[in-house]
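K.L.:
Give me a model of this one.
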Amino acid sequence: MAADLATRFNAVVEEVRNGPAVEASDDDKLVLYGLFKQATVGDADPKDKPGMLQAYSAKGYKWSAWNKNKGMSKDDAMQAYIDKVEAMRA
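P.N.:
Predicted structure coming up:
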């Protein structure tokens, strides 16, 4: 099952990367980024949190989107990513 999930996840990631498979708002892109990082890396490292001057920069928003998924398993993050893309297609 996990191998099947990883295969589906990788296929959906490639779809999103290679074209306008879905219309995505900036908020949607941040959610997808956070889920992707959680699925591929795991929890965000607090040491990498941007400083106050970067809190409202792209780097800060991306780190926050990733950190919102703290504690989520990689499999759950993969499934959530797939579900988010499928919901965006509808």
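
K.L.:
from here on, contacts and neighbour counts on C-alpha atoms
P.N.:
OK.

K.L.:
any idea how far Gly51 is from the residue positioned nearest the centre of the chain?
P.N.:
With distances taken as C-alpha atoms, centre = their mean, Leu35 lies nearest the centre of the chain, 2.5 Å away. Distance of Leu35 to Gly51, given as C-alpha to C-alpha, to the nearest Å: 22 Å.

K.L.:
Another sequence for comparison is provided below:
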Amino acid sequence: MDLTAQFEQAAAESKTLSEKPSNEILLQLYSLYKQGSTGDVDTDAPANPFDFVAKAKHEAWAALKGKSREAAMQEYIDLVKRLKG
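P.N.:
Sure, this is the predicted structure:
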């Protein structure tokens, strides 16, 4: 199975985890998914300073700037495997 197929399978599996991951892990999943599927952050930071969730998501994704899509996909796959136990 190629990397993209594994990535898509891991994305599907992440929705069926037996336990809800911590917010920190959820941010990590989100940012790795966005970096793996889209590449470097391509949107402006949220304008609303009180939208803490959107701000955290944007910052987590922006922190991965420069990481290759392939590396992000592999890290995402590995993280989902660890979470599945």
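
K.L.:
Now the TM-score, please.
P.N.:
Overlay of the two chains. TM-score (TM-score structural alignment, normalised by the length of structure 2): 0.86; 85 aligned residues with a C-alpha RMSD of 1.9 Å.

K.L.:
ok so, going back, tell me which element the aligned residue in structure 2 for the residue nearest to the centre of structure 1 falls in.
P.N.:
Counting by TM-score structural alignment, Leu35 of structure 1 lines up with Leu32 in structure 2. Assessed by DSSP states H and E, Leu32 of structure 2 sits inside helix 23-37.

K.L.:
One more: Ala5 of structure 2?
P.N.:
Residue-wise, Ala5 of structure 2 maps onto helix 3-14 under DSSP H and E.

K.L.:
Which residues are in contact with Asp48 of structure 1?
P.N.:
The contact partners of Asp48 of structure 1, taken as C-alpha atoms under 8 Å, 6 or more residues apart in numbering, number zero.

K.L.:
The same query, at a cut-off of 10 Å, please.
P.N.:
Gly60, Trp63 (C-alpha atoms under 10 Å, 6 or more residues apart in numbering).

K.L.:
Can you tell me what sits against stretch 59-72 of structure 2?
P.N.:
So stretch 59-72 of structure 2 is contacted by 3-4, 7, 24, 27-43, 45-46, 53-57, 75-78 (C-alpha under 10 Å, 6+ apart).

K.L.:
Which residue numbers in structure 1 does it align to?
P.N.:
Residue span in structure 1 matched to stretch 59-72 of structure 2, by TM-score structural alignment: 64-77.

K.L.:
From start to finish, how long is that stretch in a straight line?
P.N.:
First-to-last residue span, stretch 64-77 of structure 1, C-alpha to C-alpha: 15 Å.

K.L.:
That stretch: which residues count as buried?
P.N.:
Within stretch 64-77 of structure 1, the residues that qualify as buried are Ser64, Ala65, Trp66, Asn67, Asn69, Met72, Lys74, Asp75, Ala77, counting by 16 or more other C-alpha atoms under 10 Å.
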